[in-house]
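Enquirer: Let me see the structure of the following:
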Amino acid sequence: MSLVSSTPLLQAARANGYAVTAFNVHTLEMLQAVVEAATELNAPVILQSTMGTVKHLGADYIVTAARVAASKTHVPVALHLDHCHEFEMIVQCIRAGYTSIMIDASMKPFADNVADTKRVVELAMAIGINVEAELGKVGGVEDDITVEDHEATLADPEECERFVAATGVATLAPAIGTAHGIYKGVPNIDFDRIGRIASRVGVPLVLHGGSGIPEEQVKRAIALGMAKMNVATELRIVFSDAIKKVFADNPAVDDPRHYLKPAKDALREAAKEKIRMCGAVGRAVGHVS
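Expert: Sure, this is the predicted structure:
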């Protein structure tokens, strides 16, 4: 397969009561492990990179690796730019071959968020690229974006409806009480708010801060309308812990293949767990490139 837009993947997920798992990857091994996990489970999958990862690796390198991975599997694979607030980088990634873009202007006033989002929608959706936007402020740390607890705000259902109508955005990430990073306690998700937003907004909804949310809460959020779940921090921890274990057991290891393979294997299993949690196993059936 070639890389696909995430729009039809997420529309199918919303219509059928499951979620597509979106994984932030930072190395070739992480990217390979995620696609291998999705392939084993016959599940659609979204690869994601943050602004920092694009700056670190380069959009062309990421797209090339993602295209090769997609060509070696039968499941649909989308490539998404996560939490981007720089229009120039959005253009760069679109030109490189990304199939999904998140414009994050959630830190701005509502009218400015609408204007920035609409600008990206007009650029991207004309050529079939999915556009995701955020309303409200999800707390925590995501790459170089930090939202303190006192700054986090929940999305207003009525504003969500007006926002989607005004921008034409294909997917919406409303702040509903989740946070980026690992939770210090049980996540305080506002499920009633998810239901009220979903009743007003027909587009697929995105659950940010998916690392560490208990399975029963994930399933409840999906049942209410969440069609995509983002996972980042947990993958980094699993990958790094596996590498640390190799060096703890054998400090003399100096061949990257000897510590990256266990990390890749561990990440593949973690990705499979999240795909199962989202109810996406076997959902690749019916999707074409």
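Enquirer: contacts and neighbour counts: CA atoms only from here.
Expert: Fine.
Enquirer: List the buried residues in stretch 173-191.
Expert: 173-183, 187, 189 (16 or more other Cα atoms under 10 Å).
Enquirer: end to end, how far does that stretch reach?
Expert: In stretch 173-191, first residue to last residue: 14 Å (Cα to Cα, to the nearest Å).
Enquirer: residues touching residue 141, list them.
Expert: 147, 179-181 (Cα atoms under 8 Å, 6 or more residues apart in numbering).
Enquirer: Regarding residue 74, what is its secondary structure?
Expert: coil (DSSP: H, G, I helix; E, B strand; the rest coil).
Enquirer: Residue 243 and residue 262 touch, don't they?
Expert: Yes - under the criterion of Cα atoms under 8 Å, residue 243 makes contact with residue 262 at 7.1 Å.
Enquirer: Looking at the two, which is more packed in?
Expert: Per other Cα atoms under 10 Å, whichever of residue 243 and residue 262 has more neighbours is residue 243, with 20 against 17.
Enquirer: so can I have JSON lines of the contacts of residue 141 showing secondary structure and distance to residue 225?
Expert: Listed next are those as JSON lines, based on DSSP: H, G, I helix; E, B strand; the rest coil; distance: Cα to Cα, whole Å:
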{"residue": "147", "secondary structure": "strand", "distance to residue 225": "25"}
{"residue": "179", "secondary structure": "strand", "distance to residue 225": "18"}
{"residue": "180", "secondary structure": "strand", "distance to residue 225": "20"}
{"residue": "181", "secondary structure": "coil", "distance to residue 225": "22"}
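Enquirer: Alongside the first, I'd like the structure of this one:
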Amino acid sequence: MPLTTTGELITRAVAARSAVASFNVITLEHVEAVIAGAESVDAPVVLQVSENAVRFRGGRLLPLARAAVAAAEHAAVPVALHLDHVQSDTLLHQAAEAGFSSVMYDAARLPYEQNLAVTRAAVDWAHAEGLWIEAELGQIGGKNGRPPLDAHAPGARTDPDEARAFVADSGVDALAVAIGSAHAMTTRTATLDHTLLTRLSAALDVPLVLHGSSGVPDHELTAAIAGGIAKVNIGTALNIALTGAIREFLADRPEAVDPRGYLTAAREAMTRAVARTLKTLGPATA
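Expert: Next comes the predicted model:
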């Protein structure tokens, strides 16, 4: 079916008190697995490509983006494309033409006033192009190999009053909030600050996004969705499934050289991980 938009999927999820799953994709096998997993449980899904993934592909966005668009157009469930953790304005300005309906513009590393200024400029450009835009306030640690922030470190949690002002002054369509998750976690041991989430949900009139969800246990995810999270970002869980399947395949078949064998096993493992996550997040909003 034709590509849908991230904004439309999140609007439906908010109305259903559910959340949209947004999966980071790096290879074509990631793309195929996310769509296959979504189809297996009849749920909509977002494919997201990060600036790091673009850098991995030599700085070229279109090869993976075009593959994702082609796969999405043949999907039996609604699929949207999201450009994730963008810091480069050059990359931001490629989003609409490449088929993306939304962008997460990441200036959370900057002091508040600078974050606001560059995010406001990104929002103005994105809205003129018809793009839905997400930003981050507070630092969701673990990116680029850095350790998660201590819970009491400055900026480690999103302040509700500051968030209210930031959303009003920037014009963003959604906000990624720092409530205890971290990127790149390989164990599901994160404990979320649900009291803070309740305050953020009450303070803001835009959808809230949870990054670093691979490290969040099922019961914490369920509670976060009940508390107002409308978009759940997942990446590392797929890479764990992919890498584990390849290791197991090659350990059992040390003579194997054809990548189709172990990539098939990897894709099937990621498909199962996607389906499991979608079932956890609640009823489909397709």
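Enquirer: follow-up on the earlier one: sort out for me which of the buried residues of stretch 173-191 of the first structure are in helices.
Expert: Applying DSSP state H to those, no entry is found in helices.
Enquirer: Quick one: these as JSON lines, columns for distance to residue 109 of the first structure too.
Expert: Listed next are these as JSON lines, based on distance: Cα to Cα, whole Å:
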{"residue": "173", "distance to residue 109 of the first structure": "16"}
{"residue": "174", "distance to residue 109 of the first structure": "15"}
{"residue": "175", "distance to residue 109 of the first structure": "15"}
{"residue": "176", "distance to residue 109 of the first structure": "18"}
{"residue": "177", "distance to residue 109 of the first structure": "20"}
{"residue": "178", "distance to residue 109 of the first structure": "21"}
{"residue": "179", "distance to residue 109 of the first structure": "21"}
{"residue": "180", "distance to residue 109 of the first structure": "21"}
{"residue": "181", "distance to residue 109 of the first structure": "25"}
{"residue": "182", "distance to residue 109 of the first structure": "28"}
{"residue": "183", "distance to residue 109 of the first structure": "27"}
{"residue": "187", "distance to residue 109 of the first structure": "26"}
{"residue": "189", "distance to residue 109 of the first structure": "24"}
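Enquirer: those helices in the first structure, which residues are they?
Expert: Under DSSP H, the first structure gives helices at 6-16, 28-41, 51-57, 59-71, 87-96, 110-124, 157-167, 191-200, 215-224, 233-249, 256-277.
Enquirer: Just send those back as TSV, with distance to residue 135 of the first structure too.
Expert: TSV is the format used below for the helices of the first structure (distance: least, Cα to Cα, whole Å):
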stretch	distance to residue 135 of the first structure
helix 6-16	18
helix 28-41	28
helix 51-57	19
helix 59-71	26
helix 87-96	18
helix 110-124	8
helix 157-167	7
helix 191-200	11
helix 215-224	17
helix 233-249	22
helix 256-277	25
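Enquirer: quick one: which of those is nearest residue 78 of the first structure?
Expert: helix 6-16 (5.5 Å; Cα to Cα).
Enquirer: That closest one vs the second structure, average distance?
Expert: Compared with the second structure after the fit, helix 6-16 of the first structure shows a mean deviation of 1.4 Å (mean Cα distance after the TM-score superposition for the first structure).
Enquirer: and residue 270 of the first structure, what pairs with it in the second structure?
Expert: Applying TM-score structural alignment, one finds that residue 270 of the first structure aligns to residue 273 in the second structure.
Enquirer: Residue 238 is in contact with its match, correct?
Expert: Yes - the pair residue 273 of the second structure / residue 238 is scored as a contact, 6.6 Å apart, by Cα under 8 Å.
Enquirer: if you count what's nearby, which of those two comes out ahead?
Expert: The neighbour comparison of residue 273 of the second structure against residue 238 (other Cα under 10 Å) goes to residue 238, with 25 against 20.
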